[in-house]
Structures are given as structure tokens and as C-alpha cells.
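A.B. asks: model this:
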Amino acid sequence: MPAPFRLVASDIDGTLIRSDGTLSPRTIDVIERLPVPLVLVTGRPVRWLRQLYDQMSDPPPAVCANGAVVYDPDTDEVLVATSMDVELLLDVAKKLRDAVPDISLAVEVEDGRAFWYDENWPMRWESEHRQVRVLTSPEELTSVPAVKLLARSASAGSPDDFFALVSRTLGGLAETTHSSSSALVEISAAGVTKAAGLAWLSEREGITAEHVLAFGDMPNDLPMLAWAGHSVAMGNAHPSVAEIADEVTATNDEDGVAVFLEKTFGL
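C.D. replies: Below is the predicted model of the structure:
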């Protein structure tokens, strides 16, 4: 009996790609033979998609920045973007700086095509990118709308502990989540989640949640996995993800998404 799914939604890091950032030959083959559309649903900004798209013959659309941006690679067009306005950024940044003395902040601006960061942000990559720059003053951080605010702390303990601290501090003022092995929290406008972005794109295509199969591995995937008709956690998933998923597949380094799709669609 054919699978009842009309769309496959997959996170990227820790899920679709291996730990070295590549798609395995097996996964590429399965994606190319998949009888339904694939949508990437990621915390990544638009500018980080090219590394993955270059490995694919037919790049699929992407829900980026944890649901704040929906992107069409065929036209290089942002279909929808939900930003935090300047007033909200000012409020959130002040609360975080008051609560966490050593906090460092950064923002995804221009729909995720540019990245601005505090001087004390631990920048380790893409620092030479023309759309990535260090801010000359704290006020610059909140000078324009942003699709995502990122917060780091060197003294906040575990990623889960820091996430709990930031969530308590903001008290629902904005959406908080995390997907890193370090103390990094990702903050969006209230209501912006991977589920919301995926729901927007699915509705545009005439597809309802019950016909969506979703894969993920980290807490920022939880809303999407709860929304989708069938959810699959990776073998390497955060405990909170494995707990709520309908099924668990192999790890990302064991081609877990491909393994599950082969079985489900008879590929």
C-alpha cells in the first residue's frame, strides 16, 4: 500500500546530512527518487543553504531561521519573512543583558542574508563574508528588524540550562529554542517556529499536516514534529525529541532519513 504522505519535511544538520556536512550517496539517491516533494526545515539562514544545495541536482524549497523565512531556490526569492521589530529587539536585548552579564548577541538581518554580531561574539567562521560584520556599538544590534536574535554565554552551564534561563528571562515575550551543543539560544518573534513556517508552505501547496512526514533531531524541531502527521527522530536526537516522536530511525551518520524513506516509500 502506498505511503499516505504527500510531503517530506527534514531538518538539515544532525538529520539529513552527515556530521562532516555532506549528503551521503545513498541519501542523494533516495531524494532524487522520492515520489513526493521534499522541504528543508532548518535553523540555518538563507546564506547557509548554498553548501547543501551544491550537493543536490534539484534544490528544494526551505523553511529557514526556525520558521521565520520561507525561501524558493529556483527564483532566489524569499516568499515570506517574519521579523522581530526594533522595539521588540530593544526590549529582548535589554532583558538578556541585565540577566546575563557575559552575554553576547548577534542578529540575522536582511531576511537572513546578513549577520551582525557583538564584539565578544565567538566568531569562528564566515568572518570574511561581505554580509557578515562585527558591530561598532551595542545600539547597532537593535537598529533594524531581524529574523533571528542569537544569544551566547560562556558561564551559563549546559545548553539546556542556558535555554531555560533565557526562556524564564523573556517570559513569552519572544519565541526561544536551541539546536546547538553549546550554550546558544535562538530567539524569534512570538509564534515563529518551524511548524508555523512549514504550515504556511504546506497550505500554499494544498497539503495538510496529516499528510506530512517530518524528521528532526534537536529541540528546535519539536514544534514541527508535533505538527506533522508522522514524526521521526534521528538515532542521535536530543532526548526531548526522541520522547515525542512517533518513531526513531538510525543516526544521521547511518543515513537514518534515507533508511526510513526507503522503507516507507518502497524505494
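
A.B. asks: for the rest of this, base every contact and every neighbour count on C-alpha atoms.
C.D. replies: Will do.

A.B. asks: residue contacts, Ala68?
C.D. replies: Residues in contact with Ala68, defined by Cα atoms under 8 Å, 6 or more residues apart in numbering, are Val80, Ala81, Thr82, Ser83, Val147, Lys148, Ser188, Val192, Thr193, Lys194, Gly197.

A.B. asks: if any of the residues you listed are buried, put those into a PyMOL selection.
C.D. replies: Applying 16 or more other Cα atoms under 10 Å to the contacts of Ala68 leaves a buried subset, and the PyMOL line that selects it is:
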select buried, resi 80+81+82+83+147+148+188+192+193+194+197
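
A.B. asks: list the helices and strands the helix or strand encompassing Ser240 packs on?
C.D. replies: In this structure, Ser240 sits in helix 239-244 according to DSSP states H and E. With contacts defined as 3 or more Cα pairs under 8 Å, 6 or more residues apart in numbering; DSSP states H and E, helix 239-244 has these neighbours: helix 222-227.

A.B. asks: so for the helix it packs on, what gets flagged as buried?
C.D. replies: Residues of helix 222-227 classed as buried under the neighbour-count rule (16+ other Cα under 10 Å) are Leu222, Met224, Leu225, Ala226, Trp227.

A.B. asks: the structure of the following sequence is requested for comparison with the preceding one:
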Amino acid sequence: MVAPLAVDIDGTLSRPDRSIDSRVLDVLREWDAPVVVATGKALPYPVALCQFVGVEERVIAENGGVAYVNDELFYFGDRDAAAAVREGFADAGFDLGWGESDLMNRWRETELAVSRERPLDVLTDLADEHGLSVVDTGFAYHVKATEPSKGAALEVVAAELGYEPADFAAVGDSANDVELFGVAGESYAVANADDAARGAADVVLDESYADGFLEAARRVRGE
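C.D. replies: As a prediction, this is how the structure comes out:
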């Protein structure tokens, strides 16, 4: 039987411009085991992806700050501390870098995403002040509680599905996938992965972005 799958979105199911490569959709829909989408994005994005693909909504969002499985929401992050960092960043004279509507954070519940064009030192000091950490995913700076992670959330999601985390194969590309790789039974970093993900993965693929995911999928299926 094929292993259940935990997979990142940006940089893993996407092209370099962050658009989803359509070739991955049928692979996910036809996977003969549960698929868990594990991302740094806010919850509505992976839920919508699952719906458009045609798979059950089993998701880990906000770098492990929130998860949804079997019609139940699990929260692991610190909403109040993230809100306090946002206020402090504004008081220091900085916006988050996403424009007035801020679709990056509008539906985010347990953490804060800040443009990488904003000063990391100011952000890190504020995060430290409120007991939070900053993770650079390559797409944004994520201000989050220290303990939640994709890996810790997978432990909860896997149990809800009747699996162990070690039953899963994981595919990703970023520092926020390190803990996911640590609990999964097999892990694959696509070629465009950052150094942290590459160092944590069991296999670093030669193929990048969605090509890397497709190669990982072939290996997991034993093809």
C-alpha cells in the first residue's frame, strides 16, 4: 500500500512563480492514501486547494499553528502574542508589506506573515519580547509561537486518521518543513529547497518545484 502523504504548497506543488503546476492535481486526487496539505499559508488556502483538487480537507496551516481534519479544528499557536507583535511593528513605523487589504494575513489566526523586505532585526526583537520566533520560509517572515510546527501538527492529524507520523511520506522545500521531515517516515526535499530543508530530508531530489514533487511521488509509489 502507498504511504499517506504530507506535502507543502509553495515551492513544492508550484512553479517558480508560485502558481500551482496543473500536473500535480491528478496525482493528489488519485493518491491511494490520505493526503495532508501542510503549508505556511492561512487556513482557507489549503482548504480551497483540497476542494479544487477533489480530496478530503486534511490540512496543516500557518506552519503548524492550526490544523483541520475530520471536521475538527485544532489550534496550536498564540493569537494574542502575534497580534501584539503586529501592533508593536506598526508602532515602530512599519507596515507588514502586503498593501492595505493584506490578503496575506486577513484570514491568518495564529501567526503573522511579514514581507521579507521589512527589517528582520526589528521583527525579531519584537518576537523575542513576546516569546515568539521568526521563521524565514523564503516567501515571508513568519512570526509564530516556538512550539507549534508542521511536524507537531502532523502528529495530531495522523492520530485522527488512525496513522503514525512515521507512516507518512513528506515533501517540502523550506525551513518550516524541517520538523515535518523529522517525524515523517520518509522525506524528500525538492532541488530548490533551502539549506535547512535539504539537511533534514532523507532524499534531496535533482528536480525542482513541482517536477521534484512528481519525482518524489513516483518514488513513494515505488515506480
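
A.B. asks: tm score of chain vs chain?
C.D. replies: Here the TM-score for the pair of chains, by TM-score structural alignment, normalised by the length of the second structure, is 0.80; 220 aligned residues with a Cα RMSD of 3.4 Å.

A.B. asks: got TSV for the contacts of Ala68 of the first structure, with distance to Ser24 of the first structure and secondary structure too?
C.D. replies: Formatted as TSV, the contacts of Ala68 of the first structure follow (distance: Cα to Cα, whole Å; DSSP: H, G, I helix; E, B strand; the rest coil):
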residue	distance to Ser24 of the first structure	secondary structure
Val80	31	strand
Ala81	31	strand
Thr82	33	coil
Ser83	34	coil
Val147	31	coil
Lys148	30	strand
Ser188	32	strand
Val192	31	coil
Thr193	28	coil
Lys194	25	helix
Gly197	27	helix
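
A.B. asks: for the buried residues of helix 222-227 of the first structure, which one is nearest Thr75 of the first structure?
C.D. replies: Met224 (25.3 Å; Cα to Cα).

A.B. asks: centroid-nearest residue for the second structure?
C.D. replies: Of all residues in the second structure, the one closest to the mean position by Cα atoms, centre = their mean is Thr39, 2.0 Å from it.

A.B. asks: how close does it get to Ala84 of the second structure?
C.D. replies: Distance check for Thr39 of the second structure against Ala84 of the second structure: by Cα to Cα, to the nearest Å, it reads 23 Å.

A.B. asks: one more: Cys50 of the second structure?
C.D. replies: Taking Cα to Cα as the criterion, Cys50 of the second structure is separated from Ala84 of the second structure by 32 Å.

A.B. asks: what of Gly138 of the second structure?
C.D. replies: Counting by Cα to Cα, the gap between Gly138 of the second structure and Ala84 of the second structure amounts to 24 Å.

A.B. asks: same deal with Phe94 of the second structure?
C.D. replies: Counting by Cα to Cα, the gap between Phe94 of the second structure and Ala84 of the second structure amounts to 14 Å.

A.B. asks: Val59 of the second structure now?
C.D. replies: Val59 of the second structure sits 26 Å away from Ala84 of the second structure when distances are taken as Cα to Cα.

A.B. asks: neighbour count for those two, which is higher?
C.D. replies: Under the criterion of other Cα atoms under 10 Å, the comparison of Val59 of the second structure against Ala84 puts Val59 first, with 29 against 15.

A.B. asks: please say which position in the first structure that one maps to.
C.D. replies: For Val59 of the second structure, the aligned position in the first structure is occupied by Ala62, per TM-score structural alignment.

A.B. asks: which position in the first structure pairs with Ser208 of the second structure?
C.D. replies: Per TM-score structural alignment, the equivalent position to Ser208 of the second structure in the first structure is Thr251.

A.B. asks: let me see the contact set for the closest residue to that match other than its chain neighbours.
C.D. replies: Computed as Cα to Cα, 6 or more residues apart in numbering, the closest residue to Thr251 of the first structure that is not its neighbour in sequence is Gly235, at 4.1 Å. For Gly235 of the first structure, the contacting residues are Val248, Thr249, Ala250, Thr251, Asn252, Gly256, taking Cα under 8 Å, 6+ apart as the criterion.
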